[in-house]
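J.: fold the following.
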Amino acid sequence: MKAIELEKAYNPKDFEERIYSEWETKGYFKPASDEKSPVHCHCAECSGTYTVVIPPPNVTGVLHMGHGLNNTLQDIVVRYHRMKGDNTLWVTGTDHAGIATQNVVERQLKKEGKSRNDLGREAFLERTWAVKEDHHNTIVKQQRKLGNSTDWERERFTMDEGLSKAVREVFVTLYERGLIYKGQYLVNWCPRCGTALADDEVDHTDTAGAMYHIWYEFADGPAPDGSTRIEIATTRPETLLGDTAVAVNPTDERYKDIVGKKLKLPLTDRIIPVIADSYVDKEFGTGMVKITPAHDPNDWQVGQRNNLEVINILNPDGTLNENCPEKYRGLTCPKARGLIIEDLKELGLFKEEEKITHSVGHCYRCNTVVEPYLSYQWFVKMKPLAEKALKAWKDGEIVFYPKKWENTYTHWMENIRDWCISRQLWWGHRIPVWYCKDCGEMIVAREDPEKCPKCGASAEKLEQDPDVLDTWFSSWLWPFSTLGWPEKTSDLQTFFPTSALVTAYDIIFFWVSRMIMASLEFTGKVPFRDIYIHGLVRDKQGRKMSKTLGNGMDPLEIIDMYGADALKFTLGFMCAQGQDILIDKESFKLGSRFCNKVWNASRYLLGNLDGRSLVPVTDSDLTELDKWIYGCLNRAVKTVRESLESYRYNDAASAIMEYFWNEFCDWYVEATKINFKNGDDAEKDRQASVLLNLLEENLRLLHPYLPFVTEEIYSKLPVAEIVENRKKAGKNKILSNSEYCGMLINAPFPEVSASREDSDVEKRFDVLKDLIGKVRALRTECGLDPASKINIAVLIEKGSAAEVCREKVDMIQLLAGVAQTEFVEAKPAAAIGTVGTGFEAFILVDETINREQLLVRFQKALETEEGWVRRSESKLNGSFAQHAPAELVAEERAKMEESRRKIEKLRSYIESL
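T.: The predicted structure is shown next:
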């Protein structure tokens, strides 16, 4: 046959887009059971089903490196299971991201000098849909560039018709079950976004602030001890305008006589009581706490227990309202705080200011300080749902990888609070509740009502609740709503429950836990069994990537530099369970170098087929070298399969790289050059056939991590002829499918076969590798030119595995750069030696080596190491050992011992010369 040519240089831009288009056009992203799939007969009945739903990115965002990691990890396992023969579906889609998307549009309007109220709700939503479409196209382009093998015809959006129907069904059903209610409660309020937030949408960060000490005077005369005032400390003086009590602990002996007395509330004309409540920590501060029920969650609880008045002092935009003295109205909290402190000082009621750092809640979307705010909102009762989700975990229905995240999951579930689901936005799922203007009836319905069921008023008299649902209210239905629920679709029947969820740890609360709760409530099943929680992508300094720090990376920029495969392999290689990934642009050279290695090795093998004929190769035709590499391949396949089944991505990537680069390329391929050099035509044909068999299987092993480059190389192989020869040789089980399916994306993943491993062969080749490696290392230590040929002598321990060296002299000489090998019974004179298992190997210092030059080199190296030892001894015998940290002392001692070992070795070399 003719040589098969690959381009000289690996250039992913030549084929990545073309290959992706071919995969998609031919339907390879579809599950095997789909009638449009080219592999619908791919043993779908006897295989398992593997389903993954992608965590939907915000539709107005762009994919960052965190998305790149998340998408990469899913693509790897999806490609693996597809090749395993599983009926595999990867569902993609986007999230409408209520607050984030509305913020994008409102920022655009602000630049135009407009607000959403200027446009009106309908026009604003039209504009938002247009923005959504534009950003959606960008995200889809990015996902295709990454190589996502998702079924694009099944793509979903959290506000598409089907998911909107699912949202209504869930809301109404939960309301009917008594699990959704509306009430006036204290909620987290973002003044910037103008909406309520759930507890887990508030980011608490340490912030510089102050503790302000203020005097409150008694209104009903001095206390029994003669005091006329008490001291209160607060971080937010402006909230005193909403105080309705001061509380002390009922067991605090210091204040038992003032419980029930009245206080003048500073800057107001109101009188408030001193009450006793166990909430107060009598050991903290003065043991007296001002109670502002409308603006602190704990104070709200105290107020409910003691029937205190609730006074809201804030407008929705975070400014002070009409319940405050007129001079403070309309001011923001920080401005009001400054003015209130000035006024307190003038009245002699301000004692002091104490600088502190304290935790302050910020909006997770816009980073504005969140205000506790009293308002009417819709809530979901979470405890009944959480109990089912906790039981599912205890029963082993869901498994976390790594297991440490079980603690986070259980802690949140056991301490869960009701979920505020209403948002004061226009973009999102409108709450399916209507109010009759005539009779006041509240209607909760799956379909828009045509009339009031109570008084019969027409639809025009019905006003829908203006709020929308929290974005996560649609996201928590994602695993089953994307498959058609509440309809009983074939996809829902075939692919639900899904198999795995791959996501970052920062949304365990927002999304993972809620999906489990919703799925159990509405389908009676967990939404997935495996939950793989990966770390975050950070820069080399360990900082989270952000626009503010300017340390973010665009996945498309990396793909443009190195190709999608380089990005995918690097991220997979560096993704160890339970750890964040620290990278910069240089990191992706690792993946690029490996892609180049695969390309160049394949190019060499295919370029040397000229004049060769491919022949069937049976087990009896394999040489010991062939059996060794098949054993290496088998171990790699086993490791990769086990690693991907348990989401140990880095272990699988390491096994792939070690096998292909080191064992296959650097040892096996190099060693086969002997057969091409010395063998006859029959042997050359046999060796070429074995190499192509291995290359084809190697590409199947590498494909999940390097889909593009492996597919491009695979397309050049005479695969049909390789498969036919395997069948003739009785090895058709090497390809687990009886039919060849065309493209590598659907070719079967290599199987593990115990018959491929031979422990005796492995031991013999371990010795060969050890000897060759030690001779190479010795050559380097001596500073000998790698291209020069040296002469060696080998002393073999009789009966040991090292006897193989006598049989494989050609291989030793080829791979170690040796001209002549002599087997000896004792150490030769003028030789430099190294020891291995069952052998000693010596470089002969003969006419091929400049003895004087070598002596000078060893003597110089000896003096250097002796100098290091003297310096270390001086440090370890001095004050360093007494005052330096223990780990530094241990490090210095280890350096000294290493230098002593080198000294011993160098002296032996010099003595030998």
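
J.: going by C-alpha atoms from here, please, whenever you check contacts or count neighbours.
T.: Fine.

J.: relative to Pro748, how far out is the residue most central in space within the chain?
T.: Most central in the chain under CA atoms, centre = their mean is His534, positioned 3.5 Å from the mean C-alpha point. Noted for His534: a distance of 27 Å to Pro748, by CA to CA, to the nearest Å.

J.: go on, Tyr630?
T.: Taken as CA to CA, the span from Tyr630 to Pro748 is 17 Å.

J.: just to revisit the earlier point, what's the nearest residue to the residue nearest to the centre of the chain if we skip its chain neighbours?
T.: Using CA to CA, 6 or more residues apart in numbering and skipping residues adjacent in sequence, the residue nearest His534 is Ala504, 5.0 Å away.

J.: so how far is Gly66 from the one you found?
T.: Distance, Ala504 to Gly66, using CA to CA: 8 Å.

J.: next up, for comparison:
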Amino acid sequence: MVEQGRSTMPKAYDPKQAEQKWYEFWFKGGFFQAGKEGSEEKEPFSIVIPPPNVTGNLHIGHALNMTLQDILIRWKRMEGYDTLWMSGMDHAGIATQSKVEARLREEGISRHDLGREKFLEKVWEWKEHYAQIIREQWYKMGLSLDYSRERFTMDEGLSRAVRKVFVTLYEKGLIYRGQYIINWDPAARTALSDIEVIHKEVQGHLYHMNYPLKDGSGFIRVATTRPETMLGDTGVAVHPDDDRYKGLVGQSVVLPVVGREIPIVADEHVDPEFGSGAVKITPAHDPNDFEIGGRHDLPQVLVMDETGTMNENAGPYRGLDRFECREKIVKDLQDAGVLTEIEEHVHSVGHSERSGAVVEPYLSTQWFVAMKPLAKQAIRDTKSGEGVRFVPERFEKIYLHWIENVRDWCISRQLWWGHRIPAWYCADCGETIVRIEDPESCPRCGGGKLKQDEDVLDTWFSSGLWPFSTLGWPQKTNDLDRYYPTDVLVTGYDIIYFWVARMIFTALEFTGEKPFRDVLITGLVRDAEGRKMSKSLGNGVDPMEVIDQYGADAMRFMLSTGYTPGNDQRFRWERVEAARHFANKIWNASRFALMHLEETGAETLSLEAPLSTADRWILHRLNETVETVTESLNRYDFGEAGQALYRFIWDELCDWYIEFAKRPLYGEDEEAKRVTRSVLVYVLDQSLRLLHPFMPYITEEIWQHLPVDGESITVSQWPQKNPAFEATQAVQEMRVLIETIRAVRNIRAEMEISPKKQVELIIRADGSVLSAYRNNESAIRRLCGADRFQAGSDLARPDKATTAVVTGAEIFIPLEGLIDIGQTITRLQDELKKLDKEVERVEKKLANRGFVSKAPAHIVEEEKQKGAEYRQKRDKVKNRLKELQGQDR
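T.: As a prediction, this is how the structure comes out:
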């Protein structure tokens, strides 16, 4: 630590210099490590990081999520907990493989050219490269992660946990292999999880067709958005209570083009109110049709291959791309008189998040997890109030609805990068062997010709074990015993189903406990116009760019103070600029304080000393701020905590207390100087501690210059409310004084009275308000620029004076000789005309329906605010004119 009270702070704060210096200091000091010697008696507090994918750089959404986690960890560390923030990364199967394959394509080769082993070497190289980039970004953000425990979803320990879970669920009959409809990416040639499918509204068509009855007595009309799939139709379904079709159930229609006879079946899934009330059934290419087909034993005819090309079951369309086939079959159906109408139709179409290809519902042999049995305990816990607590609470209903309606999960992926499915097939007898350890021979026939399943597991399978696998499970480790279950998970609302629910399911199944106490849900960081950030829009924000321009503290404070639980926020550069101004404000206030400590140091704060009204007020307000910030953090309201700190530090400590402190600090009374210095240093120290979780770098930089004990603010004690600081009378007095000073300064600005000119101040008040003025006369004189001052209960309003009303008092400033009254009246009249025009302009604009309906909401709101401000200014000018013209008497 620097020599206390003896090191002069530079004139300006340099984020780059401070950030590098203090992060190295924290890292080398081991301040982020959990379970250090002496921590055994502390209560543990743990968070596991939502592991970022090793696919590239972190984005601004990561910055928000991680900043909030870091605030919690730094706060709890200062509260005296043994804190663990588990760091780590996710292998992100399809996302990472897609990136590496794209790079190989640039070199003119594919993964198949390399072979599985060589390709995986390339992926591991990619992983190491981007893992280091992510770590460097964590450093720049100031994250206090425990790097000594960093995990990766494919490291040895986690891979063993994955195998243990897979084998256990398989042996319980909860993992099985079968043919079902899944999301298929024809470009990447793999199954996809639901989260990897992006649904986009697409302008397409609804094709209406007449399927002729076999007996020639008529037809049934059906409709589809994908006419190429009709080649795989194996039935037509109607609702059993639909009177239009009761006589047709059990009969057959002839499938156009193909000529295949397919039955008419009755199924309650059919909506009789939609379209004709009859639907074509394509069990191999539609999930709902698959279910209906299964209930009626309809054949499953697959008409495409894995690339989206029509196969041998497509007859004359074999070899065509699925979309080429659509065009040709539409023409053929029109020529045959079967296609009766093509209707414009906007509908939601799934696209692969990675390849961009249109996702195909596709019948495929895959591995699945039976989810309903795993969901039972989570449902019971949630309904009984014993489950994971969601913040905000509204997300619990969303979570519960999903887990009550959960469907089996397709966990196999046709990739090379990932956890290989631990299943082997015997070439001699066809036995399927599922083991934790690689088998050497078939347990059924003893044969040695075993081939491991080529597929890998969905990324979410391994990340679903993250809260306990990272702590050593299935081994019984000290970390698992001490830090599990974890305390809180911070994550986005978009992965409640895909990650949060699965973590809860597997944790309850394999540890018997919920994985975390609370789930804090964050929203998205959108652009200034409220749009989702994306590469296509080019509106993304690189957090490293923000840090390079403004410093990590400014970015962190902007993100955290803009946060409200579960809601999206907009990124605006002006808010980052405001956060940097806040940092500079703290820096300058601290330099002022230290300037008065360089020679003398600071004495310990003593409440026995003669404290001024301002001293007692700032200590009281510190108490209230400690309480507000702590309570806000306890309910995860980072925005309210940050705003409370901003108001206290900027408005009250920097703008008001330091102004009041200048009189004693620059005066001749040594005792008053000593007391003021002790209060100033104490409040500054406590304020920096409160602010540290939000802005770690600048608070450490300043704190290291203060005459206080401790190795680092990172491990200093969190401020506590002190009952001895309660001073309601001082608060009331300061409210009066601050209102008065503001009122006088406003009058000076409105009347254009030079700051160098001294004014006469006459105040009419009584009781405690009058006492406040008399007790603080010297401060009022100095801060109002008043060489003459009167305060009393029976003072008359002087002639040619301007007036202000504050709580419990009237303020009069005589204007005779202070300004040219005639000239001021003329100026105010001109100003009134301008304000009248501005008010009229805004009102016309807001009365224009075209503007209000077409302009962005924030632009309309800005105009409304302008109108309110102009009207307020106009009212003030009118009042001043009345005073000057004598119309108020």
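
J.: picking up where we left off before, can you tell me how far the residue nearest to the centre of the first structure is from Ala276 of the first structure?
T.: 48 Å.

J.: same question for Arg776 of the first structure.
T.: For Arg776 of the first structure relative to Ala276 of the first structure (CA to CA), the value is 83 Å.

J.: of those two, who's got more company?
T.: Taking other CA atoms under 10 Å, Arg776 of the first structure and Ala276 do not tie; Ala276 has more neighbours (23 against 17).

J.: check contacts around the counterpart of Leu255 of the second structure in the first structure.
T.: Correspondence of Leu255 of the second structure to the first structure, assessed by TM-score structural alignment: Leu265. Contacts for Leu265 of the first structure (CA atoms under 8 Å, 6 or more residues apart in numbering) come out as Tyr216, Glu217, Leu240, Leu241, Asp243, Ile271, Ile272.

J.: so the biggest strand by length in the second structure matches what in the first structure?
T.: Ranked by residue count, the top strand of the second structure under DSSP state E comes out as strand 197-212. Mapping strand 197-212 of the second structure onto the first structure (TM-score structural alignment) gives residues 202-217.

J.: just stretch 577-584 of the second structure next, same as before
T.: Stretch 577-584 of the second structure maps onto residues 589-596 of the first structure, going by TM-score structural alignment.

J.: what about Glu760 of the second structure, how many neighbours?
T.: 17.

J.: now do the SS call for the equivalent of it over in the first structure.
T.: In the first structure, Glu760 of the second structure lines up with Asn791, judged by TM-score structural alignment. With DSSP: H, G, I helix; E, B strand; the rest coil as the basis, Asn791 of the first structure sits in strand.

J.: quick one: Asn791 of the first structure and Tyr20 of the first structure, what's the gap?
T.: Asn791 of the first structure is 52 Å from Tyr20 of the first structure, by CA to CA.

J.: with Pro449 of the first structure instead?
T.: 47 Å.

J.: who has more neighbours, the two?
T.: The residue with more neighbours, out of Pro449 of the first structure and Tyr20, is Tyr20; 20 against 17, by other CA under 10 Å.

J.: list the contacts of the more buried one.
T.: Going by CA under 8 Å, 6+ apart, the list of residues near Tyr20 of the first structure reads Arg144, Gly147, Phe708.

J.: may I ask which of those residues has the most neighbours?
T.: Most surrounded of the contacts of Tyr20 of the first structure: other CA under 10 Å gives Phe708, at 25 neighbours.

J.: and that residue, what does it touch?
T.: Counting by CA under 8 Å, 6+ apart, Phe708 of the first structure makes contact with Pro12, Phe15, Glu16, Ile19, Tyr20, Ala564, Asp565.

J.: and of the contacts of Tyr20 of the first structure, the nearest to Gly456 of the first structure?
T.: Relative to Gly456 of the first structure, the closest of the contacts of Tyr20 of the first structure is Arg144; by CA to CA it sits at 53.0 Å.

J.: can you tell me what that closest one aligns to in the second structure?
T.: Using TM-score structural alignment, Arg144 of the first structure pairs with Tyr139 in the second structure.

J.: please report how far its match lies from Phe27 of the second structure.
T.: Separation of Tyr139 of the second structure from Phe27 of the second structure (CA to CA): 9 Å.

J.: now Asn584 of the second structure
T.: Separation of Asn584 of the second structure from Phe27 of the second structure (CA to CA): 26 Å.

J.: ditto for Gln686 of the second structure
T.: Separation of Gln686 of the second structure from Phe27 of the second structure (CA to CA): 24 Å.

J.: the more surrounded of the two?
T.: The neighbour comparison of Gln686 of the second structure against Phe27 (other CA under 10 Å) goes to Gln686, with 19 against 16.

J.: that one -> the first structure?
T.: Match for Gln686 of the second structure (TM-score structural alignment): Glu697.

J.: is it true that Leu333 of the second structure touches Glu327?
T.: No - applying CA atoms under 8 Å, one finds Leu333 of the second structure not in contact with Glu327, separated by 10.2 Å.

J.: so Gln334 of the second structure sits right up against Thr340, yeah?
T.: Yes - if you go by CA under 8 Å, Gln334 of the second structure and Thr340 touch, sitting 7.4 Å apart.

J.: which neighbouring elements make contact with the longest strand of the second structure?
T.: strand 219-224, strand 252-254, strand 339-352 (3 or more CA pairs under 8 Å, 6 or more residues apart in numbering; DSSP states H and E).

J.: ranking those by burial, who's on top?
T.: strand 252-254 (a mean of 21; mean count of other CA atoms under 10 Å).

J.: which strands and helices sit next to it?
T.: Packing contacts for strand 252-254 of the second structure, counted by 3+ CA pairs under 8 Å, 6+ apart, involve strand 197-212, strand 261-266.

J.: so which of those strands gets nearest Val675 of the second structure?
T.: Nearest of these (CA to CA): strand 197-212, 63.8 Å.
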